[in-house]
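Trainee: Requesting a structural model of the entry that follows:
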Amino acid sequence: MSMVRLASITCFAAVLVVILFAGLRSEPVPQVFNHQDWLHHAAAFAALVCSARLAFPRVQAFWMVLYCLMLALLIELGQGLLPMRTASVGDMVANITGVLIGLMVAGGINRQIATRRVADEA
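Mentor: Just a heads-up that it's a prediction; the model follows:
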């Protein structure tokens, strides 16, 4: 396994752990402005999908998106079971937005990598 691949998988694992910890802790993350949590959700799931696409390039995008959306839904449902948390449709919309952003960013990075490989081979 190459160092780049190991770093990609480590990054993905770290993002996943942070999302699970923040999403399932008993108290919500403090907010400075209204709906700041939507920004957190979108950024977290963008980072998750992007790191997943880079760590596991052979997994089809459809499955990656499906797994990430299932994780988002399970976290939201889990929050509904916690006393100081609530499940939110707005949070889920932010999660979906983050997944789509992460998919686009990962696509751009993968195109850059492919372009550099072609240039290096020439």
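
Trainee: use CA for all of it now, contacts and neighbours both
Mentor: Will do.

Trainee: The spatially most central residue of the chain sits in which helix or strand?
Mentor: With distances taken as Cα atoms, centre = their mean, the residue of the chain nearest its centroid is residue 48 (2.1 Å). Secondary structure from DSSP states H and E places residue 48 in helix 36-55.

Trainee: before we go on, could you also do this sequence so I can check it against the first one:
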Amino acid sequence: MIPLYRAAFFTALSAITVLAVIPDYSCLPSAVSISDLLNHSIAFSVLTLLYRLSFSHTWKRILASLFAYALLIELVQAFLPTRCASIEDVVADSVGMVIGLIVSRQIVKSVPTRDDRD
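Mentor: Purely as a prediction, here's the structure:
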């Protein structure tokens, strides 16, 4: 199961990175553009959940890593001509991380996740 979770994590991470730097959201389907802040929260909830299922890191390390990633996205967007950095996005990402941790706590109890041999 671990390789599947890790593949899903890195796929989601790659997709979010591409979406973060894509110059024009109008080329995306309308379902993807529901609400920017809602998209951020959902994306980081999923990332947090997949991270927790994929690696045996502490919740503090998970939050620190994903928070650094959220800041990096905003830093990159500050230098893109068609994007802008936003503290609101980082807050929405953080809300998503907390939701992801809460959900993952319940799932980790019932799903085989980490293997000590990793």
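
Trainee: Overlay them and tell me the TM-score.
Mentor: The TM-score (TM-score structural alignment, normalised by the length of the second structure) is 0.84; 110 aligned residues with a Cα RMSD of 2.1 Å.

Trainee: Nearest residue to the residue nearest to the centre of the first structure in space, please, no chain neighbours.
Mentor: Closest residue to residue 48 of the first structure apart from its sequence neighbours, by Cα to Cα, 6 or more residues apart in numbering: residue 15 at 5.9 Å.

Trainee: which one in the second structure is aligned with the one you found?
Mentor: Using TM-score structural alignment, the partner of residue 15 of the first structure in the second structure is residue 12.

Trainee: Could you say which helix or strand holds that match?
Mentor: Going by DSSP H and E, residue 12 of the second structure is in helix 2-21.

Trainee: Could you list every helix and strand in contact with that helix?
Mentor: helix 36-54, helix 59-78 (3 or more Cα pairs under 8 Å, 6 or more residues apart in numbering; DSSP states H and E).

Trainee: okay if I get the ones you listed as JSON lines plus distance to residue 94 of the second structure?
Mentor: Output for those, formatted as JSON lines (distance: least, Cα to Cα, whole Å):
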{"stretch": "helix 36-54", "distance to residue 94 of the second structure": "7"}
{"stretch": "helix 59-78", "distance to residue 94 of the second structure": "7"}
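
Trainee: so which of the ones you listed gets nearest residue 105 of the second structure?
Mentor: Smallest distance to residue 105 of the second structure across those (Cα to Cα): 8.8 Å, for helix 36-54.

Trainee: Chain neighbours aside, what residue packs nearest to residue 23 of the first structure?
Mentor: residue 75 (6.2 Å).

Trainee: I figured that neighbour hits residue 22, correct?
Mentor: No: counting by Cα atoms under 8 Å, residue 75 of the first structure does not reach residue 22; the two are 9.8 Å apart.
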